[in-house]
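Asks: This is a predicted model, with the sequence first.
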Amino acid sequence: MIIIPMVGLSSRFFKAGFTKPKFQLELSGETVFSRAVRSFEHYFDSERFLFITRPDYDTPAFVSSELERLGIANASVTTIAHDTQGQAETVSLGLKDTAGSEPLLIFNIDTFRYDYRKPDFIDTCDGYLEVFSGEGDHWSFVEPGAENSVLRTTEKERISSLCSDGLYYFKTRDLFETALSEARAKNETTKGEFYIAPLYNTLIKSGASIKYEEIALSEIDFCGTPDEFEALKKKFSS
């Protein structure tokens, strides 16, 4: 299952003068939503998609309309009407009665991943993160080991140059929920929120095989801030 949580408030965009959520904005005739979801175009006919939305700004109807236009064969939309304690909790709430054995592939609604394909090792690991070599300390990071193994992850703490692009895989929902439950029990939050990348540390400590896949910056674009949005407007119009 491919899961797109999208319950953020787009606060930076509204503060910058925009009047609707960032995923509803258009870039050269195509919405941010559509560009993000088309990251997984190769799997439109084979994977089940889950979109977790807020009820405001007519978002459920907007998403349903976009999904029909994109032609995704198997998609569902669930709505959360209250704030959550971060992306990990959002995903957990949105999964509802999803089977514990269901594989989870989680991605952001404000990132464009071009021509995504699952890595060859996906069937031999318990989870993986997609990363790129980047600057700054505002990312999730991995400490790399041998053969693309992850030794540990951090949130907003730079332990290597390998930054998460927001794509996270868990072999089963049960693994994800187990890690989240432990994070809740220990109140392991960053700025009061449960992020997804740190959940892998619990699994690593239990002996799970967590890997990373490094991609080039040319394979991805970020649209999470007004400045990034404006830069992409120029890029796509040139």
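Replies: Yep, that arrived.

Asks: contacts and neighbour counts: CA atoms only from here.
Replies: Fine.

Asks: Can you get me a residue count around the nearest residue to L162 once chain neighbours are set aside?
Replies: Spatial nearest neighbour of L162, chain neighbours left out: S133 (4.8 Å); criterion: Cα to Cα, 6 or more residues apart in numbering. Look at S133: counted by other Cα atoms under 10 Å, it has 15 neighbours.

Asks: Structure two is appended below for comparative analysis:
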Amino acid sequence: MSLNIVITMAGCGTRFRKSGYKLPKYEILAHGRSLFDWSLFSLKNFLFADVKVIFVCLRENNSAAYVRQRCQAWGIRDFHIIELSAVTDGQATSAYAARECWIPHDPLLIYNIDTYVNPRCLSLSNIREGSDGWVPCFQAVGEHWSFVKIDEKGWVIDLAEKKCISNYATIGLYWFSRAEYYERIYLDFFSDESNLVKGERYIAPLYRQMISENGKVSTSFLSLDDVHVLGTPEELNSFVALNPEVVF
């Protein structure tokens, strides 16, 4: 099965720099792997021979050489690097910048560079039949997440950014049945500026547009122990402190 994967890594890593890290965030090591490799390891069940992987980077980070080297190590043959001249107004926009490289009629999977999910929890077999979108989630504490509301039949009926509409939050992986579907709903949804959250364009709320058009969005429920968010120095330190047997 052909698949477009977009990895967004176009941030400045400001919190890590302020904490004294010299390397770009995606090169920082934890348990012997860089955050870049932990991200790809999460997706190992999606890295088919004919997968197209698109990395959206920030030009000032000079990521291209590192990305090429790691893709070769992973055996990823069809990869593309997009370098943005400036930070965007959110992950949704960074992913949208990859449209020049993706195959419109193939599925699209969007992921980030600072989350590790045990790959045993993620595969195409987890996607419910008839899904136009798929948003894996876990039970989260706090209000700084993208939240998912589910009906009695297990379908997603609403998503909200930084607004706790349920106990379930996304893991940061977003799947669309066709890349061109993402492109269209991005334009439709954000044509209304009230859909921005504090000026940012997030991916999770885009599914509200899909649902409003009678699209079907499914989910998978992951254990908290299988989801490791690595977006801040504090989160990274907590991950590093884990017993390797738990991590792997």
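Replies: Looks like it arrived, so ask away. Keep in mind that this is a model prediction, so the values were computed, not measured.

Asks: Show me what the residue nearest to L162 of structure 1 aligns to in structure 2.
Replies: Under the alignment (TM-score structural alignment), S133 of structure 1 pairs with Q139 of structure 2.

Asks: Repeat that for I215 of structure 1.
Replies: Under the alignment (TM-score structural alignment), I215 of structure 1 pairs with L222 of structure 2.

Asks: from memory its match sits against P136, does it?
Replies: Yes - if you go by Cα atoms under 8 Å, L222 of structure 2 and P136 touch, sitting 7.2 Å apart.

Asks: Which helix in structure 1 has the most residues?
Replies: Taking DSSP state H as the criterion, structure 1 has its longest helix at helix 173-186.

Asks: Onto which residues of structure 2 does the helix or strand following that one map?
Replies: The first helix or strand that comes after helix 173-186 of structure 1 along the chain, using DSSP states H and E, is helix 199-205. Under the alignment (TM-score structural alignment), helix 199-205 of structure 1 falls on residues 206-212 in structure 2.

Asks: Can you state the mean residue-to-residue distance of that stretch versus structure 1?
Replies: Comparison of stretch 206-212 of structure 2 with structure 1 after fitting gives an average deviation of 0.6 Å (mean Cα distance after the TM-score superposition for structure 1).

Asks: Show residues contacting that stretch.
Replies: With contacts defined as Cα atoms under 8 Å, 6 or more residues apart in numbering, stretch 206-212 of structure 2 is touched by G133, I157, D158, L159, I185, Y186, D188, F189, K216, V217.

Asks: Check stretch 157-171 of structure 2 too.
Replies: Identification of contacts with stretch 157-171 of structure 2 by Cα under 8 Å, 6+ apart yields 115, 117, 135-141, 143-151, 197, 202, 204-205, 207-208, 211, 217, 227.

Asks: 7 Å instead, please
Replies: Residues from elsewhere that reach stretch 157-171 of structure 2, judged by Cα atoms under 7 Å, 6 or more residues apart in numbering: 135-140, 143-151, 204-205, 207-208, 211.

Asks: what does stretch 210-220 of structure 1 give?
Replies: Contact partners of stretch 210-220 of structure 1, identified using Cα under 7 Å, 6+ apart, comprise 112-114, 125-132, 148-150, 204.

Asks: List buried residues within those residues.
Replies: 112-114, 126-132, 149-150, 204 (16 or more other Cα atoms under 10 Å).

Asks: does the spatially most central residue of structure 2 count as helix, strand or coil?
Replies: In structure 2, the residue lying closest to the centroid (Cα atoms, centre = their mean) is Y111, at 2.1 Å. Y111 of structure 2 carries the three-state label strand when classified by DSSP: H, G, I helix; E, B strand; the rest coil.

Asks: so how far is stretch 222-232 of structure 2 off the chain centroid?
Replies: Centroid displacement of stretch 222-232 of structure 2 relative to its chain, using Cα atoms, centre = their mean, to the nearest Å, is 13 Å.

Asks: For it, buried residues please.
Replies: By neighbour count on 16+ other Cα under 10 Å, the buried set for stretch 222-232 of structure 2 is L222, D226, V227, H228, V229, L230, G231, T232.

Asks: Who are the contact partners of the last one?
Replies: Okay, so that is T232 of structure 2. The contact partners of T232 of structure 2, by Cα under 7 Å, 6+ apart, come to R15, F16.

Asks: Mind telling me what it corresponds to in structure 1?
Replies: By TM-score structural alignment, T232 of structure 2 lines up with T225 in structure 1.

Asks: Its match and F176 of structure 1, how far apart?
Replies: Look at T225 of structure 1 and F176 of structure 1: by Cα to Cα, to the nearest Å, they are 28 Å apart.

Asks: Longest strand in structure 1, please.
Replies: If you go by DSSP state E, structure 1 has its longest strand at strand 162-170.

Asks: mind putting the buried ones among the contacts of stretch 210-220 of structure 1 in CSV, secondary structure and distance to I80 of structure 1 included?
Replies: Below are these laid out as CSV (DSSP: H, G, I helix; E, B strand; the rest coil; distance: Cα to Cα, whole Å):
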residue, secondary structure, distance to I80 of structure 1
F112, strand, 24
R113, strand, 26
Y114, coil, 29
D126, coil, 28
G127, strand, 26
Y128, strand, 27
L129, strand, 26
E130, strand, 27
V131, strand, 29
F132, strand, 31
S149, strand, 35
V150, strand, 32
I204, helix, 31
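
Asks: Just put these in TSV and tack on distance to K15 of structure 1.
Replies: Formatted as TSV, these follow (distance: Cα to Cα, whole Å):
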residue	distance to K15 of structure 1
F112	23
R113	27
Y114	29
D126	40
G127	36
Y128	35
L129	31
E130	30
V131	30
F132	29
S149	40
V150	37
I204	39
